[in-house]
Each structure stands twice: as structure tokens, then as C-alpha cells.
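Q: heads up, no residue letters with this:
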């Protein structure tokens, strides 16, 4: 009977993956255009937005500790409801920039609650020998669903008169559906967990890599779409098309990078990522100088696609921690600490990036990112894993 319950709950969990994928696909496609069209933000103001948006991620260890009495599933239900309320508020109750920030933070809190819990739920519904395949299946459903989200935006804005308000409401409904299907899953009494904070000198390189990666990543997340919107005037349907391409490419990169970690190791994968990122940064910086606008926008869009499809490289940092862990129980708290470091830097770096853009132009934002990528390469080359 337990196996039947597990299979039933895993099916429900896959449906949750579909609903969250559609909602996040809609949000990621329209959010930057929404900010630009509704509030006419400058580059420096766009940079400031990232501080409140990333704050829930920096505090997520504390939030999950406070919610631990609920267990993973009930905490996830709460996260999905927060995300739905945030989406609803963005669509219906954001007449001012300040009110938008409140709803954006609620959405961010909800999605950040679910992010770390989803892996735990997936593994609790699996056996040790199929952790990877089960989580891979959930990830695949989520990826396919994000393509549905992109399709809704592309069709809606091109042919059906879809507005930002209606798009946010549609996404809110999908988060509600995700909460409902999570609620249908069987819950067990949560085990009392002692919250651990582990900082060992053996993990110092991982912590530094997390900080450097967080800085570079946030420059791309914040300013790469902003260049395409502000300088080249790309619309939500065009971002939906870019999302299609990213998703299709991600299916390939997930397999290739996973195999490369097993065959070549983390040092090779992370060093290669850093080299590719240096090239991408230079593409963003100099595309407008070496080509006419019609070609420059293609170069920058290609940089955007390649960078977004490489997000799966993050698992190389996770497997690095797993392999160097002094004790097996160090892995989760060490990864959590790395995530917090990542988000702390992600809160602050866009502020300075916005000032740099306003003062000297966007080229210098990506030149700064290139310098960070060079530092990332230097650090990645220092990775050593004992046999």
C-alpha cells in the first residue's frame, strides 16, 4: 500500500511541476517588460528592484526554520499560496511602484520557499537508487510546462489582446492549482529538525565560488533582458520565443553537462563555463560596436540564450560539495549557506550595476561581469578533489 501511496503522490507532484512551470514561464517572460512599460524605470532603478526581490532568498534558511513544524508539503502549499497572492497583487493592486515591490516580494517569498523543498519532497517519494531519475522527471515536466507558459504569452500578446494584468492573473491561478494538488498529497508528521549552520575551512572555496557566481549571475538576470528591452525594444512575445529556444537547448545541456561532470569532473565543467561566460560578456559589451543594430540584437539575444541554457551547471557546484564533504550531514547545510551567500550578493550587486549603466553605459556593466567571470575561472581552476 505504501508503494501505491508513493506512486499516487509522485503523480500529484508531477502535476504540481506542470502548474508551477506554466506560472513561472509566464512570469519570467513578461516581468521585465511589465516593469519597463508600467513604471518607466531607469537602469539604476531596475538595479535597486533586485534588493527586495532577492531578500526572501537570502532569508530563506530562517523562513524554512520557522515553518519546519508544518513539514515540507504544508510549507510548500503555503509557498504556492504566497506566490499566487503575489501574482494577483502584481496584476490587480500595483498602481504605484511601492505597492508593486510589496507584491513582488510576496511572490519571491513563495517561490523561494518551494525551491529547496521540492527536491526534498521528490526524494521522499523515491528510493535511493532512483533519486536522480525521479528529480529529473520532475524537472522535465517543469521545463515542458514553462514552454506552455511561453506559448500563452506569445499567442496572447500577439493575437488575443492579452494584457499584463490578465497574464499575472492566469499565473496566479496556476499557483493556486499547484497548492491544491500539493494539498492532496499524503503528509506525514514532520520530524523535528535541528537547524545547523556549518562553516568549515574545507568548504571555503565553495563559499567563494558561490559569492562570485551570485555576482555574475545577477548582473545577467537583471541587465541582460533590460538591454534587450531598453535598447532594442524587444516585446513579451519575442521573449517568449527566446524562452522556447532556451528550453529546447536546456534539454540538451542538462544531459551533456551531467555526463561531463561524471567523465571530466567539476573543475573542467566550471572552468569551461567561466570561459564561455567571458565570451558572452564581451558579446554583450561590444556587439553594438562591431555590428549594425539588426545584427547586434541577434548577437546579444544569442548571448542571452546561451547563458540561460547553462544554468544547470549549478549542479557541478553541488556535486563538488558532495565529494569534498567532511561528513555526509554537512552537505545540505553547506549548500544552504552557499545559497544564502549567493542571494546576499545578488541583492547588492545590481544596485552598483545600475549606477555603472547610468554613469557610463551598459557596456561597462558587462565588462565588470567579464572581470567577475575571469575571477570565476581562476577560482574554478583551484578545485581539487581527492580520489
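A: Structure received. Keep in mind that this is a model prediction, so the values were computed, not measured.
Q: CA only for contacts and neighbour counts going forward, please
A: Fine.
Q: Can you report how many residues lie near residue 352?
A: Residue neighbour count, defined by other Cα atoms under 10 Å, stands at 15 for residue 352.
Q: Give me the number of neighbouring residues for the closest residue to residue 328 other than its chain neighbours.
A: Sequence neighbours aside, residue 322 is the residue nearest to residue 328 in space, at 7.5 Å (criterion: Cα to Cα, 6 or more residues apart in numbering). Around residue 322 there are 18 other residues, counting by other Cα under 10 Å.
Q: what's the helix or strand for residue 322?
A: Secondary-structure assignment from DSSP states H and E places residue 322 in helix 314-324.
Q: And that helix, what does it pack against?
A: For helix 314-324, the elements it packs on are helix 266-290, helix 331-360, judged by 3 or more Cα pairs under 8 Å, 6 or more residues apart in numbering; DSSP states H and E.
Q: Tell me how far the residue nearest to residue 328 lies from residue 311.
A: Spatial separation of residue 322 from residue 311 under the definition Cα to Cα, to the nearest Å is 19 Å.
Q: got the contact list for residue 146?
A: Taking Cα atoms under 8 Å, 6 or more residues apart in numbering as the criterion, residue 146 is in contact with 18, 21-26, 247.
Q: Neighbour-wise, which one of these leads?
A: When neighbours are counted as other Cα under 10 Å, the busiest of the contacts of residue 146 turns out to be residue 23, with 29 neighbours.
Q: returning to what we had before: I'd assumed residue 329 was in contact with the residue nearest to residue 328.
A: No. If you go by Cα atoms under 8 Å, residue 322 and residue 329 don't touch, sitting 9.8 Å apart.
Q: dump the residue contacts of residue 83.
A: With Cα under 8 Å, 6+ apart as the criterion, the residues that contact residue 83 are 106-111, 172, 175.
Q: for comparison:
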């Protein structure tokens, strides 16, 4: 047990699992809870979701906070904030109450995810990072499965109220955060991190690919599931079953994707991801068969797991002292699309559902084209094959 508390990798697992444990519960219950307990209408859920994304957009402020609080300690505080936000959610079933608890939860979640990525890229060697990140992704998928099963048992067989379900999952994350703070060794930074917000021209390709990744993520999250429900009438049980299948497949494929990156490199992995996503989005635009739509939804989810390659590409090209700052900035860039794209494409959806996915395919095509600028062996000083600046 003592060895666990001296292991950086163990801490990365614990941070990732605790984050998914409470956030998955929050997300899976949200729509039912706000309607049944808080009588939300469409505008209120829209406001809540916008509030949820704002801390992601402001993730760059992590850099300002680590001037005063060490990254590892800030990760514990973020874990506890996430836990508190989820724990309190069920006790305040009103618009104002849910807005406040959502912001608390979201600050904790987005700070923790940003710090988790930053610490992983600092602590893991470049050789082992893809494999360990793949295993962590698999662990997160397994955690989601556990959450779905626990919620089903608690609410189906024991009729546990929403507030106690939220309190259970949020409380566990809160407790894990406290125990981690007290029990884990405080690991010294191998390289002192820059504590200012900067956009470095050397990382321009990483920034652009990160922005496009955020845009594609929004199209998948907002519209892929909506297509299944609106066009094919898929009910909530089948949607949960699909998410369950995605989690199982991620557990299997994520570690293999890590090994694939080690063997074939980031450039080839990202090309494969972007080409696959381009084909999936075009297929979404014209799909008429329910089972084909199911298949596309699952493949879509697996392909997004290959985004590990974008993180390890950055790890290889980054100056070690820039990792914390650039991770925070990239997280903000990834969320820029979340601010405007769902609303914009929601209007497009009213006129043509196919056009939304054609736009997604075009974004994937641009990413695919840019992937040819990634060197076969990227490293600091050789970030791209094209010196634009």
C-alpha cells in the first residue's frame, strides 16, 4: 500500500477514475433530474449547459492559479470541488441551485482534467506515455460501466432518491480527494513550469488540430445521439445500452491504441483517426438504417480514443517547462467551439440534418490534411515539416 502512495502513475489513475466516477453520474442523471425534480424547460437546460462549458473555456486560468498553488495540490482541490458540486446537486432542485452547483462541479472537473493531462505529460516518459494513457482511458471506461450499473441498481431495485445518488457519487470523489492529499507523497517537479499564459508559434499545428478536435467533439456529443433519437426513435434504454457497449469496447481497444501509437507513430495514428471520422460523418449524413447508425455511433466513439496521439505528439515537441501552460491553453482552445458551434449548427439542423455532418466531415478533412505536416519523428525544434513562421 505504501508503494501506491509513492507512485506518480497510481495518482494519475486515481485522479482519472475519481473524475469519471462522479462526472458520469452527474451527466447520466442530469436530463431526468432537471425535468422531474426541477421542472426545467428548454431555455433553462440551455443556460445550464452553457454555464457548464464556461470553466472549460477558462481553463487557461489554471496557469494563473499554479503561481500560488502547486499543480498536485491544485489537482486535489479540484477533485474535492468536483465532489462537492456533484454531492450538492440533488439537494438544490431549483434553477439557481442547479446553476450554482453546476459551476462548482464544472470548475473542479475542468481544472482536474487540465491538471491531469499536464501532470501525465510531465511525469510519464515519452516511450511509455501512449501505453499508460491508453490503459488510463480503459480504466475510465470501466469506471463508467461501474457507475451505470450502480445507478441502475440503486434506482431500479432500491428506489434511492436523486439527492442521495448524487450525494453518494460526489461524496466518494470528495473523500478520495481528501485521502489523496493526506496520503500521497508530494512529487517535486522535474522541470519548473512556466507560470504565464503564452501562445508559442512553435506549437501552432498542435493548437489548430486541438481546435478542430474540439469542434468535432461537439458535433458528436450534441448531434450524433440526437440523430438516433430524432430520426430513428431510439429510446433511453437503447441509448444507455449503446453507451455501455462503447465503454466495454473502449476498455478493450484503448490499451491497444496506445501500443498502436508506439509502433506506428502519432502521424499515422492521427491520419487514421481523421480519415475514419471523415467517413463516419459522411455516413451519418446519409444513413437510413438504424443498425448502421448504431454501428457508426460505436465506431465514432472508438476513433475518438485515438486522440491520445495528439497529446503524445505535443509531449514530444514541447519544451518540458511549457507543458502546464500549454496544456491549460490547449484545453481552452478545445472548448472555443463549445461556446458557439452547438447553437450555430442547431440552426443548420433545422434546415438540413445532413449538412451538420457534412460540416463535421469537412473539419475532419482539414485535420487529415494538416496531419501531413506532422513529422515522422516529432521532437523539440522539429515540430512540423513546414516552417510557416
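A: Sure, I can see it. This structure is a prediction, so every number in the text was calculated from the model and none was measured.
Q: follow-up on the earlier one: nearest to residue 383 of the first structure, out of the helices and strands packed on helix 314-324 of the first structure?
A: Distances from residue 383 of the first structure to each of these were compared using Cα to Cα; the shortest belongs to helix 266-290, at 5.5 Å.
Q: tilt between the closest one and helix 314-324?
A: With axes from the mean of the first three to the mean of the last three Cα atoms, to 10 degrees as the criterion, the two stretches helix 266-290 of the first structure and helix 314-324 enclose an angle of 150 degrees.
Q: Please point out which parts of the helix or strand following helix 266-290 of the first structure sit buried.
A: Reading on from helix 266-290 of the first structure to the C-terminus, the next helix or strand found by DSSP H and E is helix 293-309. Applying a neighbour-count criterion of 16 or more other Cα atoms under 10 Å, the buried positions in helix 293-309 of the first structure are 296-297, 299-309.
Q: Show me which of the residues you listed is closest to residue 137 of the first structure.
A: residue 309 (17.9 Å).
Q: Can you tell me what that closest one aligns to in the second structure?
A: Taking TM-score structural alignment as the criterion, the aligned counterpart of residue 309 of the first structure in the second structure is residue 302.
Q: Can you say which helix or strand has the residue nearest to that match when sequence neighbours are not counted in it?
A: Taking Cα to Cα, 6+ apart as the measure, residue 302 of the second structure lies nearest to residue 250, with 6.4 Å between them; neighbours along the chain are not counted. According to DSSP H and E, residue 250 of the second structure maps onto helix 236-286.
Q: what angle separates that helix from helix 308-317?
A: 70 degrees.
Q: Helix 236-286 of the second structure packs against which elements?
A: Packed on helix 236-286 of the second structure, when contacts are counted by 3+ Cα pairs under 8 Å, 6+ apart, are helix 129-156, helix 290-304, helix 308-317, helix 353-370.
Q: Most tightly packed of the ones you listed?
A: Here the criterion is mean neighbour count by mean count of other Cα atoms under 10 Å, and of those the winner is helix 308-317, at a mean of 22.
Q: Now that one on the first structure. Mean distance?
A: With mean Cα distance after the TM-score superposition for the first structure, helix 308-317 of the second structure departs from the first structure by a mean of 2.3 Å once superposed.
Q: Can you say which of the helices and strands packed on helix 236-286 of the second structure is nearest to residue 122 of the second structure?
A: Once Cα to Cα is applied to those, the stretch that comes out nearest is helix 308-317, at 8.2 Å.
Q: and that closest one with helix 129-156, angle?
A: Calculated by the same axes, to 10 degrees, helix 308-317 of the second structure forms an angle of 140 degrees with helix 129-156.
Q: From the chain's centroid, how far away is helix 308-317 of the second structure?
A: Put simply, helix 308-317 of the second structure sits 16 Å off its chain's centre (Cα atoms, centre = their mean, to the nearest Å).
Q: What residues of stretch 195-215 of the first structure count as buried?
A: Per 16+ other Cα under 10 Å, stretch 195-215 of the first structure contains these buried residues: 203, 206-215.
Q: try stretch 277-294 of the first structure
A: Buried residues in stretch 277-294 of the first structure (16+ other Cα under 10 Å): 277-278, 280-288.
Q: Tabulate the residues you listed in TSV, adding columns for distance to residue 266 of the first structure.
A: Shown next, in TSV, are these (distance: Cα to Cα, whole Å):
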residue	distance to residue 266 of the first structure
277	16
278	18
280	21
281	22
282	24
283	26
284	27
285	28
286	30
287	31
288	34
